[in-house]
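Asks: dropping a prediction and its sequence here:
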Amino acid sequence: MTSNMEPETNIYERRESDARSYCRAFPATFTTARGSEIFTQDGGRYIDFLAGCSSLNYGHNDPDMKAALIDHISADGIAHALDFHTDAKEAFLKAYEDKILKPRGLDYKVMMTGPTGTNAVEAAIKLARKVTERRNVIAFTNAFHGMTMGALALTGNAGKRGGAGGGSLADVTHMPFEGAMGDDVDTLQFIEAMLDNPSSGIDAPAAFIFEPIQGEGGLNAASNEWMRGIERIARKHDALLIIDDIQAGCGRSGSFFSWEAAGIKPDMVTQAKSLSGYGLPFAALLIRPELDVWKPAEHNGTFRGNTHAFVTARVAIEKFWSDDSFAKSVQDKAELLTENFQQIAGMIDGAKLKGRGMMQGIDVGSGELASEICARAYDKGLIIETSGAEDEVVKFLGALTTPEELIREGFGILRDATREALAERKSTSIAAE
């Protein structure tokens, strides 16, 4: 049973800003959620292949995280502490050190930024400019790094940049991501040639920043060779390397960090979205210790560090990342996603698979078709969204804990929605003739 029931009143139309977006495509009133299922006010059930745009990698209301949070609140545990020392922060940092950093041979300071990913990006580019005493940052085509002004300057999408209202989005040079100029063009060679040319007009960069898998940009996945090439170019030009792992991190790619397989060593890494494990606001910046040159409060915020998020993040790390079994399960499910997307690709002329891990999708060739597929899927009980410059990619971002049978059920809905959308387009085309 699904529901498209409109709210009983028009309170959203009357009082909520027109900036709202997801609720336009998914207008039901949602009330409860468990795992990878979300339920509406009138009892409708939806399979969730969006998962808070990768903020719920461990699903809705994980019982162990929920129990720990309830215990913390019931015991009058600290709810807000600025950046005071707390038992919850200490426990999180120890778990992060023992389960995430040490097993990977990583040594980073953890900076608690404001609670959004864009704030972590702002902190990263501020620190890069402070350390190098340079202004220019190299970002990439199809990138998405956030909506505040500094992060938005790094973002490629014209529609999102338009939100700046003509404000300055400066001190950034956009270079082609891997594959952006066609499969036969080596973008590393292009980037290196531009930076080596003293008359290219490109100022010496403070940093390079990229997403190993471009979430909003259409699931463009960088190869290990390309990531290593960007690191090499950055070192050659004495620039810092920043990895934005906000959407692709916390296991989404099949490993905790989406850049692990490349063997690179970023100077800074931004994290947010599923870092809390429970959907609570929490963002952080990982910094090589020698680059942590901040003076006290040089980048701060009233909500830097979320004590409730420390509680759930610690449980998420201990529950899912104490060994490699969870990562292996993600890799197995990734193969199931690929298999199902290949079936759908076979239904659409020219369709292409995108992404990797449990961050996959299919480029169906047009935003209109992708949106129609997602709309029909919603009518049938599946929440799934689009991405890409023209919204042409139907994108899976379901929880990493989604049971295989639920994945299969969701893809059954998606195949039916695709079949109907294609039939409608064919019928419309015949009628037009």
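Replies: Structure received. Predicted model only: the values in this text are computed from it and were never measured.
Asks: alpha carbons only for contacts and neighbour counts from here, please
Replies: Will do.
Asks: which of the three states applies to residue 83?
Replies: Assigned with DSSP: H, G, I helix; E, B strand; the rest coil, residue 83 falls in the coil class.
Asks: distance of it from residue 299?
Replies: 12 Å (CA to CA, to the nearest Å).
Asks: give me the residue at the spatial middle of this structure.
Replies: By CA atoms, centre = their mean, the mean C-alpha position of the chain lies nearest to residue 247, the distance being 1.6 Å.
Asks: just give the nearest non-adjacent residue to that one, would you?
Replies: residue 54 (5.9 Å; CA to CA, 6 or more residues apart in numbering).
Asks: same check, this time on residue 134
Replies: residue 206 (5.0 Å).
Asks: residues in contact with that neighbour?
Replies: 128, 129, 132, 133, 134, 135, 136, 137, 138, 238, 239, 240 (CA atoms under 8 Å, 6 or more residues apart in numbering).
Asks: swap the cut-off to 7 Å and go again
Replies: Residue 206 makes contact with 128, 129, 132, 134, 135, 136, 137, 239, 240 under the criterion CA atoms under 7 Å, 6 or more residues apart in numbering.
Asks: can you classify residue 343 as helix, strand or coil?
Replies: helix.
Asks: quick one: it and residue 313, what's the gap?
Replies: From residue 343 to residue 313 the distance is 36 Å (CA to CA).
Asks: got it, and residue 5?
Replies: Applying CA to CA to residue 5 and residue 313 gives a distance of 35 Å.
Asks: looking at these two, which has the bigger crowd around it?
Replies: residue 313 (28 against 13; other CA atoms under 10 Å).
Asks: just give the closest residue to the more buried one, not the sequence neighbours.
Replies: Residue 313 sits nearest to residue 276 (CA to CA, 6+ apart), 4.3 Å away.
Asks: and that neighbour, what does it touch?
Replies: Contacts of residue 276 by CA under 7 Å, 6+ apart are 282, 309, 310, 312, 313.
Asks: okay, now the one to match up with it:
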Amino acid sequence: MTTAEMTVFESMESNVRGYCRDWPTLFDTASGAWLRDSQGRDYLDFFAGAGALNYGHNNPVLKAALIDYIARDGITHGLDMSTAAKRDLLQAIDRVLLTPRGLDYKVQFPGPTGANAVEAALKLARKVTGRTTVLNFTNAFHGMTLGALAVTGNAAKRAGAGVPLSHVNSMPFDGYLDDADELSWMERALDDGSSGVDKPAAVIVETVQGEGGVNVARPQWLRRLAELCSARDILLIVDDVQMGCGRTGPFFSFEVAGITPDIVTLSKSIGGYGLPMALVLMRPELDQWTPGEHNGTFRGNNPAFVTATAALEHFWSDGTLAESTAAKGDRIQRSFTELVDEYPGLSTRGRGLVQGLVFEEASEAGKVCHIAFEQGLLVETSGADDEVVKLLPPLTITDDELDHGLGVLTRSVAAVRGGH
């Protein structure tokens, strides 16, 4: 990007902007797993809109559905009015997602972001139970609004609230205490009247903590957590905003554990095309909202309903995408294992197409991402100290594209370790 092209961003846009500082170029077009900047340089995308572009940029199937809808003057903004686009989406959710999995959920359309969905879920849990406390987990990330920040672990993000974040208690996530039994502590705290932990309305959990460093909860840990909550009349909320929509393989990330959460939050790729949309799924008996009790102007993004329906019907009518995602995850794991074997101080963790390369020397992760960008690869860091190189490529990426990106990443690691 030239100095002249940078001027408008530097002079007019808030200092809060972040990703553009790590990837200082002017992006112009995008297709599939690739972006192109204004100078005609291509970048392979291992970021996918932080998980909002699971089906890639400008997916042709979704684009065609969107163009057709707009061309016929379909409703674009509808608040919570009944529209044909919403009807089609609700029918697709039932037909493609819920019925085949034996799930019985009502669907709520909150505002269009993941944080909106989390806020709605927390409010609903407190309303239904009459209790105020929510349990969250170490290294959790649930959004940047006050309720979502309260159940987020990162101290720097929490500090941005500017006010006390209350009515929460943090518990150790799976693996946080190394060889200790994290859920035994949680169980003891809940059952001991002198622990100082009030009986909560809900527990909110990510099955894989993406922003927290690609921390993967074991299926048996998730099952035990679900049993612990059920036995104590505590609602279990699974935040599937980033890990849902097939990121870990199956559509819902909790499917691997065989559990049925009381409430599920979805956003990011649920809109299919990168259009803003969010959902809250809840057991029918929990739907105790009164009309208009939780609302928002942009909870009726009908173009996103259209692309979401097309995505469900095209990608989730069979198990092809889930199988492909698992195979590509294995492909990344093999590449990462070679790096771990070659370079001391590295480890790897992940599931499906969310994979993390962990650096004992945290600063090396950022250096790897910087070199990768210079070589035409977009990849970000995560974790408490930005010690993890986190891969979130589109689920539709080809094997050749994946191998190309892994090659760039391998060379970037070598450059950092070799001092080049």
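Replies: Received, thanks. Note that this is a predicted model, so its numbers are computed, not measured.
Asks: number of residues surrounding the aligned partner of residue 63 of structure 2 in structure 1?
Replies: Under the alignment by TM-score structural alignment, residue 63 of structure 2 pairs with residue 66 in structure 1. Other residues near residue 66 of structure 1 come to 16 when the count uses other CA under 10 Å.
Asks: superposed on structure 2, where does the one helix or strand residue 66 of structure 1 maps to end up, distance-wise?
Replies: Assigned by DSSP states H and E, residue 66 of structure 1 falls within helix 63-74. Its aligned residues in structure 2 lie a mean 0.7 Å from helix 63-74 of structure 1 after superposition (mean CA distance after the TM-score superposition for structure 1).
Asks: and that helix, what does it pack against?
Replies: Packing partners of helix 63-74 of structure 1 (3 or more CA pairs under 7 Å, 6 or more residues apart in numbering; DSSP states H and E): helix 307-320.
Asks: find me the equivalent region of the helix or strand encompassing residue 410 of structure 2 in structure 1.
Replies: For residue 410 of structure 2, the host element (DSSP H and E) is helix 399-418. Counting by TM-score structural alignment, helix 399-418 of structure 2 falls onto residues 404-423 of structure 1.
Asks: the matching stretch against structure 2, how far on average?
Replies: Per aligned residue, stretch 404-423 of structure 1 averages 0.6 Å (mean CA distance after the TM-score superposition for structure 1).
Asks: residues contacting that stretch, please?
Replies: Taking CA under 7 Å, 6+ apart as the rule, stretch 404-423 of structure 1 contacts 47, 340, 344, 372, 373, 376, 377, 380, 382.
Asks: in helices, which of those fall?
Replies: Of the contacts of stretch 404-423 of structure 1, the ones assigned to helices by DSSP state H are 340, 344, 372, 373, 376, 377.
Asks: from the residues you listed, which two are the most distant?
Replies: With distances taken as CA to CA, the most widely separated pair in these is 340 and 372, at 18.9 Å.
Asks: would you check that residue 178 of structure 1 makes contact with residue 221?
Replies: No - under the criterion of CA atoms under 7 Å, residue 178 of structure 1 makes no contact with residue 221, lying 8.1 Å away.
Asks: for the stretch 101-250 of structure 1, which segments count as helices?
Replies: 117-132, 149-154, 158-161, 187-196, 224-236 (DSSP state H, counting those that start in this stretch).
Asks: now the ones you listed in a markdown table, with distance to residue 78 of structure 1?
Replies: As requested, these are exported to a markdown table (distance: least, CA to CA, whole Å):
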| stretch | distance to residue 78 of structure 1 |
| --- | --- |
| helix 117-132 | 23 |
| helix 149-154 | 31 |
| helix 158-161 | 37 |
| helix 187-196 | 49 |
| helix 224-236 | 41 |
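Asks: of the ones you listed, which is nearest residue 390 of structure 1?
Replies: helix 158-161 (10.0 Å).
Asks: which bit of structure 2 covers the closest one?
Replies: So helix 158-161 of structure 1 sits over residues 155-158 in structure 2, by TM-score structural alignment.
Asks: mean deviation, the matching stretch versus structure 1?
Replies: Mean for stretch 155-158 of structure 2 is 0.9 Å (mean CA distance after the TM-score superposition for structure 1).
Asks: just how off-centre is that stretch within its chain?
Replies: Taking CA atoms, centre = their mean, to the nearest Å, one finds the center of stretch 155-158 of structure 2 at 18 Å from the center of the full chain.
Asks: now stretch 320-339 of structure 2
Replies: With CA atoms, centre = their mean, you get 19 Å for stretch 320-339 of structure 2.
Asks: that stretch corresponds to what range in structure 1?
Replies: The aligned range for stretch 320-339 of structure 2 is 325-344, by TM-score structural alignment.
Asks: mean distance, that stretch to its aligned residues in structure 2?
Replies: Looks like 1.1 Å for stretch 325-344 of structure 1 (mean CA distance after the TM-score superposition for structure 1).
Asks: the residue nearest to residue 313 of structure 1 maps to what in structure 2?
Replies: Per TM-score structural alignment, residue 276 of structure 1 is aligned with residue 271.
Asks: residue 207 of structure 1 now?
Replies: Aligned partner of residue 207 of structure 1 by TM-score structural alignment: residue 202.
Asks: if I look at that match, how far off is residue 220 of structure 2?
Replies: 20 Å.
Asks: can you count the residues close to residue 199 of structure 2?
Replies: 18.
Asks: which ones are touching it?
Replies: 133, 190.
Asks: swap the cut-off to 10 Å and go again
Replies: Contact analysis of residue 199 of structure 2 by CA atoms under 10 Å, 6 or more residues apart in numbering lists 131, 132, 133, 134, 135, 189, 190, 191, 193, 232, 233, 234.
Asks: and what of residue 107 of structure 2?
Replies: Applying CA under 10 Å, 6+ apart, the residues near residue 107 of structure 2 are 90, 93, 94, 264, 279, 280, 281, 282, 283, 284, 287.
Asks: helix/strand/coil for the third one?
Replies: Of the three states, residue 94 of structure 2 takes helix according to three-state DSSP.
Asks: my read: it touches residue 104, true?
Replies: Yes - using CA atoms under 10 Å, residue 94 of structure 2 is in contact with residue 104, at 8.8 Å.
Asks: those two: which has the busier surroundings?
Replies: residue 94 (18 against 15).
Asks: which residue lines up with that one in structure 1?
Replies: Under the alignment (TM-score structural alignment), residue 94 of structure 2 maps onto residue 97.
Asks: if I read this right, its match contacts residue 106, doesn't it?
Replies: Yes - using CA under 10 Å, residue 97 of structure 1 is in contact with residue 106, at 8.9 Å.
Asks: got the contact list for residue 283 of structure 1?
Replies: Taking CA under 10 Å, 6+ apart, one finds 111-121, 246, 270-276, 304-306, 309 in contact with residue 283 of structure 1.
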